[in-house]
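Trainee: Give me the fold of what follows.
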Amino acid sequence: MNSILTIKDPKPLTSNPTEAETTVRDVVLSERLGYSKPADIRKLIKRHASALEAMGSLRQSGVMIEAGKGAKRQVTEYSLSRAQAAFIISKARTPEATNLSIVIAELFAMHSESKLAPVDCAAAAELDAIAARAKARAEVHALGPEGWAIVRSFKRSSRKRRKIGALPRR
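Mentor: Here you go, the predicted model:
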């Protein structure tokens, strides 16, 4: 996905050197998806926060911006993982997002037809972990609203957290 998002602009999306994985800043993703204001994509991120958190921590930080006639105010800026960025791309309703969603869908089709293979054991293990999390989320979804209530209460608990999307121990 990184190469797809850099077709128009040779600059990399962004990588925070203090974090272990590459992240995409919301303002950069907003620009690449054709939004005129970063606030538009932030509304989309807030609306889908629970789904994004199921893919990992939703990283956010306070950033000072200049608004109007020199007034400064703090806004929340998000840094999304690649999976979270792909999810937001699928929810955005811009021509650029539609184009990227088609590419993601084509890659998914290639994967499901076994035309893509992991390059090493670590990649194979990661694919297995993704499949396990998807299965756990499907089990929670099958429980209906009660299942989601269990997951929400588990996420708020002070106990040691397991991967989001996995059922809490009973």
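
Trainee: contacts, neighbours, all on C-alpha from now
Mentor: Fine.

Trainee: what's the next secondary structure element after the longest helix along the chain?
Mentor: With residue count as the measure and DSSP state H as the assignment, the chain has helix 121-142 as its longest helix. Moving toward the C-terminus from helix 121-142, the next helix or strand (DSSP states H and E) is helix 145-156.

Trainee: Show me what that following helix packs onto, helices and strands only.
Mentor: In this structure, helix 145-156 makes packing contacts with helix 121-142, judged by 3 or more C-alpha pairs under 8 Å, 6 or more residues apart in numbering; DSSP states H and E.

Trainee: so what does the helix it packs on touch, helix or strand wise?
Mentor: In terms of contact count using 3+ C-alpha pairs under 8 Å, 6+ apart, helix 121-142 is assigned the packing partners helix 145-156.

Trainee: Buried by neighbour count: which residues of the helix it packs on qualify?
Mentor: By neighbour count, with 16 or more other C-alpha atoms under 10 Å as the criterion, the buried positions of helix 145-156 are 148, 151, 154, 155.

Trainee: Go through the longest helix of the chain and flag the buried ones.
Mentor: Applying a neighbour-count criterion of 16+ other C-alpha under 10 Å, the buried positions in helix 121-142 are 133, 136, 137, 140.

Trainee: Name the nearest of the buried residues of helix 145-156 relative to residue 53.
Mentor: Relative to residue 53, the closest of the buried residues of helix 145-156 is residue 155; by C-alpha to C-alpha it sits at 9.8 Å.

Trainee: Helix, strand, or coil at residue 74?
Mentor: Taken by DSSP: H, G, I helix; E, B strand; the rest coil, the conformation at residue 74 corresponds to strand.

Trainee: and it, how many neighbours does it have?
Mentor: By other C-alpha atoms under 10 Å, the residues close to residue 74 number 12.

Trainee: Excluding chain neighbours, what is closest to it?
Mentor: Excluding the flanking residues, the one nearest residue 74 by C-alpha to C-alpha, 6 or more residues apart in numbering is residue 64, at 4.4 Å.

Trainee: surely that neighbour meets residue 75?
Mentor: Yes. Using C-alpha atoms under 8 Å as the test, residue 64 is close enough to residue 75 to be in contact (6.3 Å).

Trainee: Now the second one, please; I'll put the structures next to each other:
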Amino acid sequence: MTTVNMDQNESTFNASRGEAGESFALAIREVEGEPRILDIDLATRLGFAEPRMIRKLIKRHLDALDRLGMRSTVERIVKGRPSEEFYLNRKQAIFVTGKSDTPTATEITIEIIERFDAYERAAAPILAPAAQAAMIDDEKGWKTWLDLVRETRILKGRRAAIALWETSPLPSLPAEGDIGQPGAAQLRAFLTECTEQAPGEKIGADWLYMAYMRWCTANDLRKASQTWFGRHVPVEKQISGTVRYIGLRLREQWEC
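Mentor: Alright, predicted model coming up:
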């Protein structure tokens, strides 16, 4: 359990307060470098008539909440009586929302996820292009960027790490369907070795892919799927019943 002085350690990410739950946007509060949601903010958004009553719900489930992350609390004196505020991480906030049994619990769960995701995207460091170029000049620069991405993944999560990678000079991340495919370099090598430009001629997509499969086998290379292959061949296509590549033919030794 951590107890912090909020005057020194708390900052608020895009907070917006309103009188009713419907007009209240959940605020992500950074507590000692970690994003959190204040318990009464969550209660207000869930529509509790008396927001502080959510603390009774939290205290009934402290054992479970402690399994979802370190407990973060702040002790205050309110009207001469001690009061304990709870700052919930993503998993804890979702857990408490589910236990609230309020009509808007599902909607608020989605909002919690979106708010934390937005925080992680905003928290990813963005360097100026000149600084990026200076860091990528040599092998050490590549390693520095990869270390930054890895550390961001640990501290801020997967989305923040992806956001950082996409602003860096590192090679573009593959699309989801490209993961596990051999890559563009192999495709270029095949096209260079096995095909040639031939204005006015056409070659069927299936025919070209069969040649590619033979080339991979001959060179003991992993084969791309036909879907990926067809999507990445950088040649104009004619589609009329069957797909044909325009202005391309196989070199003689690779014809069937």
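
Trainee: TM-score of the superposed pair?
Mentor: The TM-score (TM-score structural alignment, normalised by the length of structure 1) is 0.49; 102 aligned residues with a C-alpha RMSD of 3.3 Å.

Trainee: Using a markdown table, please lay out the buried residues of helix 121-142 of structure 1 together with distance to residue 52 of structure 1.
Mentor: Rendered in a markdown table, the data for these read as follows (distance: C-alpha to C-alpha, whole Å):
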| residue | distance to residue 52 of structure 1 |
| --- | --- |
| 133 | 14 |
| 136 | 16 |
| 137 | 13 |
| 140 | 16 |
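
Trainee: Out of those, which is nearest to residue 125 of structure 1?
Mentor: When the buried residues of helix 121-142 of structure 1 are ranked by distance to residue 125 of structure 1 (C-alpha to C-alpha), residue 133 comes first, at 12.4 Å.

Trainee: quick one: that closest one from residue 150 of structure 1, how far?
Mentor: Taking C-alpha to C-alpha, to the nearest Å as the measure, residue 133 of structure 1 falls 16 Å from residue 150 of structure 1.

Trainee: how about the strands of the stretch 151-256 of structure 2, start to end?
Mentor: Counting by DSSP state E, counting those that start in this stretch, residue ranges of the strands within the stretch 151-256 of structure 2 are 195-204, 237-240, 242-250.

Trainee: Most tightly packed of those strands?
Mentor: Across the strands of the stretch 151-256 of structure 2, averaging neighbours per residue (mean count of other C-alpha atoms under 10 Å) puts strand 242-250 on top, at a mean of 18.

Trainee: can you list contacts of that one?
Mentor: Strand 242-250 of structure 2 has contacts (C-alpha atoms under 8 Å, 6 or more residues apart in numbering) with 194-205, 208, 235-238.

Trainee: redo that, cut-off 6 Å
Mentor: By C-alpha atoms under 6 Å, 6 or more residues apart in numbering, the list of residues contacting strand 242-250 of structure 2 from outside reads 194-205, 236-238.

Trainee: which residues in structure 1 form strands?
Mentor: Along structure 1, the stretches classed as strands by DSSP state E are 24-25, 59-67, 71-80.

Trainee: Deepest-packed of those strands, please.
Mentor: Comparing these by mean neighbour count (mean count of other C-alpha under 10 Å), strand 24-25 ranks first with a mean of 21.

Trainee: measure residue 82 of structure 1 to residue 24 of structure 1 for me?
Mentor: Residue 82 of structure 1 is 7 Å from residue 24 of structure 1, by C-alpha to C-alpha.

Trainee: And residue 49 of structure 1, by the same measure?
Mentor: From residue 49 of structure 1 over to residue 24 of structure 1 (counting by C-alpha to C-alpha), the distance is 15 Å.

Trainee: ok, now residue 99 of structure 1?
Mentor: As for residue 99 of structure 1, its distance to residue 24 of structure 1 is 18 Å (criterion: C-alpha to C-alpha).

Trainee: returning to what we had before: closest one to residue 77 of structure 2 among the strands of the stretch 151-256 of structure 2?
Mentor: Closest approach to residue 77 of structure 2 among those is made by strand 237-240 (72.9 Å; C-alpha to C-alpha).

Trainee: what sits up against the closest one?
Mentor: Where contact means C-alpha under 6 Å, 6+ apart, the residues beyond strand 237-240 of structure 2 that reach it are 244, 245, 246.

Trainee: now, which of those residues sits nearest residue 229 of structure 2?
Mentor: Out of these, the one with the shortest distance to residue 229 of structure 2 is residue 245. That distance is 12.5 Å, counting by C-alpha to C-alpha.

Trainee: what's the closest non-adjacent residue to the closest one?
Mentor: residue 237 (4.6 Å).

Trainee: Looking at the contacts of strand 242-250 of structure 2, which one is closest to residue 133 of structure 2?
Mentor: Ranking those by separation from residue 133 of structure 2, with C-alpha to C-alpha as the measure, puts residue 236 on top at 34.2 Å.

Trainee: what's the first-to-last distance across stretch 111-123 of structure 1?
Mentor: First-to-last distance for stretch 111-123 of structure 1 - C-alpha to C-alpha - comes to 13 Å.

Trainee: With stretch 71-88 of structure 1 instead?
Mentor: In stretch 71-88 of structure 1, first residue to last residue: 30 Å (C-alpha to C-alpha).

Trainee: Check stretch 25-45 of structure 1 too.
Mentor: Chord length of stretch 25-45 of structure 1, first to last residue, is 12 Å (C-alpha to C-alpha).

Trainee: In that stretch, which residues are buried?
Mentor: Buried, per 16+ other C-alpha under 10 Å, within stretch 25-45 of structure 1: 25-27, 29-30, 32-33, 35, 38-39, 41-42, 45.
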